[in-house]
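J.: Prediction below, plus the sequence it came from.
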Amino acid sequence: MWGIGQEGWLQLWSGFIGSVTGAIAATLVALLVLRRTNRHQRALAEDAAKKQAELAEKQLSEQRSSLEAQLRQQQEGLNRQLREQRLEARRERERAAMAVIVSGLTGLRAGAKHPDFDHRPHLDRVTEGIHRWRLEIGTSGVLGEELGAWPGFLWLAHDYVRRCRQNHEPYTEGAVKLYISCLDYLLDACLKWSESESDEYGALGNDMITFRNDFGEKTFKLENLRR
């Protein structure tokens, strides 16, 4: 047929089938390669997207942590400023109370040697200043409790001098000096308070307790020394 023998047809069909088979095989290989390539690219894309998401999350976390740290620092700074302002305001109120105490003590000391001197307005100022200061430092601490005893103590010390004068005791002059020493002690204590921190108030309170407790012993010695 068409001048092609049987052997020629066999060769022709064999070549055709081989080429078709080769084309099919090449197509399958290409499809397989394409599939693998697509799968690899998809895996790369997914990995890149995952890394990008992780990086974005990390950056967001770092930004959030940095912002939180800044906010904490700002809050701590504000709290510190508020504490310092409250402390300074309290110290100013304490100084104002001390000024009232010093004013009253100065008046008492100026009239201590005069029998007709009216000490009550000045003692009232000392009492007012002490109460104002106790409102600031509290009344439960050593110093707060001890301060509460001093208005009455000063009144008794002054009354002791009054009775000595009234009875014309020979140790009256010594009693006046002893009374003035009480006023001077409290004046000196005010200076110490103004330069002290709150954690030193306990030692100041204990010192005041010792001084006040020694007053009775001093008056006893004074009376027996003059007899």
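T.: Received the coordinates, thanks.
J.: When you work out contacts or count neighbours from here on, use the C-alpha atoms and nothing else.
T.: OK.
J.: Please go through this structure and pick out the longest helix.
T.: Assignment by DSSP state H gives helix 6-111 as the longest helix of the chain.
J.: Can you work out which other helices and strands pack against the helix or strand following that one?
T.: Heading C-terminal from helix 6-111, the first helix or strand you meet, by DSSP states H and E, is helix 120-137. For helix 120-137, the contact count by 3 or more C-alpha pairs under 8 Å, 6 or more residues apart in numbering; DSSP states H and E identifies helix 6-111, helix 142-166 as packing neighbours.
J.: most packed of these?
T.: Mean neighbour count (mean count of other C-alpha atoms under 10 Å) peaks for helix 142-166 among those, with a mean of 17.
J.: Give me the helices and strands touching it, please.
T.: Packed against helix 142-166, as judged by 3+ C-alpha pairs under 8 Å, 6+ apart, are the following elements: helix 120-137, helix 172-195, helix 201-225.
J.: Out of these, which is closest to Leu143?
T.: Closest to Leu143 of the helices and strands packed on helix 142-166 is helix 201-225 (C-alpha to C-alpha; 4.0 Å).
J.: Could you list the buried residues of that closest one?
T.: Tyr201, Leu204, Gly205, Met208, Ile209, Arg212, Phe215, Thr219, Leu222 (16 or more other C-alpha atoms under 10 Å).
J.: What is the nearest of those residues to Gln75?
T.: Within those, the smallest distance to Gln75 is 30.7 Å, found for Tyr201 (C-alpha to C-alpha).
J.: dropping in the other structure now:
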Amino acid sequence: MIVANWKMHFDAKGAIEAGCSIKTELSSAKVELAVCAPCLYLKELFECFKDTNIKLGAQNLYFEDEGAYTGEISAMMLKSVGCEYVIIGHSERRQIFGEDDELVNKKLKSAIKHLLVPILCVGESLSQRQNNETFAVLENQLVKDLQGIKESVIIAYEPIWAIGSGKVAQPDQIFEVHEFIKKFIDTKVLYGGSANPQNALTLSSVANVDGFLVGGASLDAQKFKEIVLSFEKAKGVA
């Protein structure tokens, strides 16, 4: 599975052009694809992706269905415009907006209630890795985030020190972290740390990498296509 996370990019015209380009370039892709776009563009992108292999996702939600929560978007709203996936607990939400594990847990439960598939992001900072705290940090996040949840949740491992930095975890580092996560929860585990066309084949060759959560490289349809093709090649997807 390859997921595009557009973050806060594009105006309305640019978003639709990017979505249509991805549809054109990847209409014959065999791997599961999703585009997580800014909420403003979801309805139009749903129409763009209709009857294709590309699914629609959001980048965030609030855990209440409705109410006096100015500026927030609920799982019910996302579902009503065709979303199937939603990213929850991205490191930027945790670091910049102060979201804690208790809030992440509530968001996961709301997504599941409304039949959205959550993509839960977990990962360690550079200092935590240097202090050999990676597995303790991940276990703490997974225990708290998934408390009371039995349903399927996709996990995206995003080493915070690799996001947008151009740094990439080494294949052996990725393997051991994904192995740890899979022992905790039997699910797909995506890698989410600066995947790009240059490193995609190497990263895809790691046995327990089930896909990517792609940031900057997903803004360009051609780059995104190269990542998808590399993954399909490495995994022998026919």
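T.: Arrived safely, thanks for sending. Because the structure is predicted, anything quoted here is derived from the model rather than measured.
J.: May I have the TM-score of the superposed chains?
T.: Comparison of the two superposed chains (TM-score structural alignment, normalised by the length of structure 1) gives a TM-score of 0.22, and 84 aligned residues with a C-alpha RMSD of 5.8 Å.
J.: what's the closest of the helices and strands packed on helix 120-137 of structure 1 to Ile180 of structure 1?
T.: Taking C-alpha to C-alpha as the criterion, helix 6-111 is the member of these that comes nearest to Ile180 of structure 1, at 6.3 Å.
J.: Helix 120-137 and the closest one, what's the angle between them?
T.: Using axes from the mean of the first three to the mean of the last three C-alpha atoms, to 10 degrees, the interaxial angle of helix 6-111 of structure 1 with respect to helix 120-137 works out to 170 degrees.
J.: and the angle from helix 6-111 of structure 1 to helix 172-195?
T.: Comparing the axes of helix 6-111 of structure 1 and helix 172-195 via the same axes, to 10 degrees yields an angle of 160 degrees.
J.: From the contact counts, what lies against helix 6-111 of structure 1?
T.: In terms of contact count using 3+ C-alpha pairs under 8 Å, 6+ apart, helix 6-111 of structure 1 is assigned the packing partners helix 120-137, helix 172-195.
J.: returning to that earlier point: now distance to Leu71 of structure 1 too, for the helices and strands packed on helix 142-166 of structure 1, in JSON lines please.
T.: Formatted as JSON lines, the entries for these read as follows, by distance: least, C-alpha to C-alpha, whole Å:
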{"stretch": "helix 120-137", "distance to Leu71 of structure 1": "32"}
{"stretch": "helix 172-195", "distance to Leu71 of structure 1": "36"}
{"stretch": "helix 201-225", "distance to Leu71 of structure 1": "36"}
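J.: For Arg86 of structure 1, find the nearest of those.
T.: Across those, closest to Arg86 of structure 1 is helix 120-137 (C-alpha to C-alpha), at 11.4 Å.
J.: Pull out the buried positions in the closest one.
T.: Using 16+ other C-alpha under 10 Å as the burial criterion, the residues of helix 120-137 of structure 1 that qualify are 122-123, 125-134, 137.
J.: what's the farthest-apart pair in the residues you listed?
T.: Maximum distance among the buried residues of helix 120-137 of structure 1 (C-alpha to C-alpha): 22.8 Å, for His122 and Ile137.
J.: would you turn the helices and strands packed on helix 6-111 of structure 1 into TSV with distance to Glu94 of structure 1?
T.: Shown next, in TSV, are the helices and strands packed on helix 6-111 of structure 1 (distance: least, C-alpha to C-alpha, whole Å):
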stretch	distance to Glu94 of structure 1
helix 120-137	6
helix 172-195	8
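J.: out of those helices, which comes closest to Leu78 of structure 1?
T.: helix 120-137 (23.0 Å).
J.: outside of that closest one, which residues touch it?
T.: Residues outside helix 120-137 of structure 1 that contact it (C-alpha atoms under 8 Å, 6 or more residues apart in numbering): 90, 93-94, 97-105, 107-108, 144, 147-148, 151, 154-155.
J.: hmm, try it at 7 Å
T.: The contact list for helix 120-137 of structure 1 (C-alpha atoms under 7 Å, 6 or more residues apart in numbering) reads 90, 94, 97-98, 100-101, 104-105, 107-108, 144, 147, 151.
J.: Hey, what's the angle from that helix to helix 142-166? Just curious.
T.: For helix 120-137 of structure 1 against helix 142-166, the angle between stretch directions is 170 degrees (the same axes, to 10 degrees).
J.: could you redo the contacts of helix 120-137 of structure 1 as TSV and give each row distance to Ala53 of structure 1?
T.: Output for the contacts of helix 120-137 of structure 1, formatted as TSV (distance: C-alpha to C-alpha, whole Å):
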residue	distance to Ala53 of structure 1
Arg90	54
Glu94	60
Ala97	65
Met98	66
Val100	69
Ile101	71
Gly104	75
Leu105	76
Gly107	80
Leu108	81
Gly144	63
Leu147	68
Pro151	75
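J.: now for the residues you listed, which pair is the farthest apart?
T.: Maximum pairwise distance in the contacts of helix 120-137 of structure 1, criterion C-alpha to C-alpha, is 27.1 Å, between Arg90 and Leu108.
J.: Let me know the closest of the buried residues of helix 120-137 of structure 1 to Gln59 of structure 1.
T.: Comparing the buried residues of helix 120-137 of structure 1 against Gln59 of structure 1 with C-alpha to C-alpha picks out Ile137 as the nearest, at 50.0 Å.
J.: State the distance from the closest one to Arg80 of structure 1.
T.: In this structure, Ile137 of structure 1 and Arg80 of structure 1 are separated by 20 Å, where distance is defined by C-alpha to C-alpha, to the nearest Å.
J.: can you check Asp188 of structure 1 too?
T.: Distance, Asp188 of structure 1 to Arg80 of structure 1, by C-alpha to C-alpha: 32 Å.
J.: for Ala49 of structure 1, same thing?
T.: Between Ala49 of structure 1 and Arg80 of structure 1 the distance, using C-alpha to C-alpha, works out to 46 Å.
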